[in-house]
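Participant: Pasting a predicted model and its sequence here:
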Amino acid sequence: MLYTFPDDLMQAQLDWYAVYHQLAGAEHESQTTVLRRTLQRLSVRISTHPYWASLPGSVPAARMELKQAAWQAVHEKTGPRARA
């Protein structure tokens, strides 16, 4: 890992994956509306986090590393059956 992500940013990405997983299994339209709104709020929180302004290099590369690190953490916690 080339980057050290703030805890709140990593947690927001982990939450994003958890909500996405819930959305994939949602059965009722009322559930999907709430979950989609939650995903939107998390996406905004992640993309506008002040951490990105502090990077001297490529933000897209750092963003992908954040996704990969969070996905790996989710996978280790829930096992190989987890999908986002």
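Facilitator: That came through, no problem.

Participant: contacts and neighbour counts: CA atoms only from here.
Facilitator: OK.

Participant: Tell me where this protein has strands.
Facilitator: In the chain, no segments count as strands under DSSP state E.

Participant: for the chain, what spans make up the helices?
Facilitator: 7-25, 29-47, 59-78 (DSSP state H).

Participant: Not counting sequence-adjacent ones, nearest residue to the residue nearest in space to the middle of the chain?
Facilitator: Among the residues of the chain, the one closest to the centroid is residue 13, at 2.3 Å (CA atoms, centre = their mean). Spatially, and ignoring its direct neighbours in sequence, residue 13 is nearest to residue 70 (6.3 Å; CA to CA, 6 or more residues apart in numbering).

Participant: And here is the other one:
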Amino acid sequence: MDSLRFPDGLVRAQQAWNDTYDALAVPNPRHPTVLRQRLLRLSVFLHTHPFWSTTPGGVPAARVELRRQARAVAQQRGKRSA
């Protein structure tokens, strides 16, 4: 699965989903309703993206790889700003 190339928009959406989830995970998050709505919209976008209809090797493994790649990009982004 390492060689799977995801569309940039799909990776950015997964990163936004991760960031939104993290914002909701803190005690007493600010604007929880807005965050929940955003999480739902991103979930629908990620789930229904046309990329999944062309994925070789099975969708579940590819979804795990998408989450892994999104976390890796976010970690690199954090290292650059540090």
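Facilitator: That came through fine. Since the structure is predicted, the reported quantities are computational estimates derived from the model, not experimental observations.

Participant: picking that back up, now do the same contact list for the residue nearest to the centre of the first structure.
Facilitator: 42, 46, 66, 67, 70 (CA atoms under 8 Å, 6 or more residues apart in numbering).

Participant: Can you tell me what residue 22 of the second structure aligns to in the first structure?
Facilitator: Residue 22 of the second structure maps onto residue 21 in the first structure, with residues paired by TM-score structural alignment.

Participant: residue at max distance from the center of the first structure?
Facilitator: residue 28 (23.1 Å).

Participant: what's around the closest residue to residue 59 of the second structure other than its chain neighbours, how many residues?
Facilitator: Sequence neighbours aside, residue 52 is the residue nearest to residue 59 of the second structure in space, at 6.5 Å (criterion: CA to CA, 6+ apart). Residue 52 of the second structure has 16 neighbouring residues, counting by other CA atoms under 10 Å.
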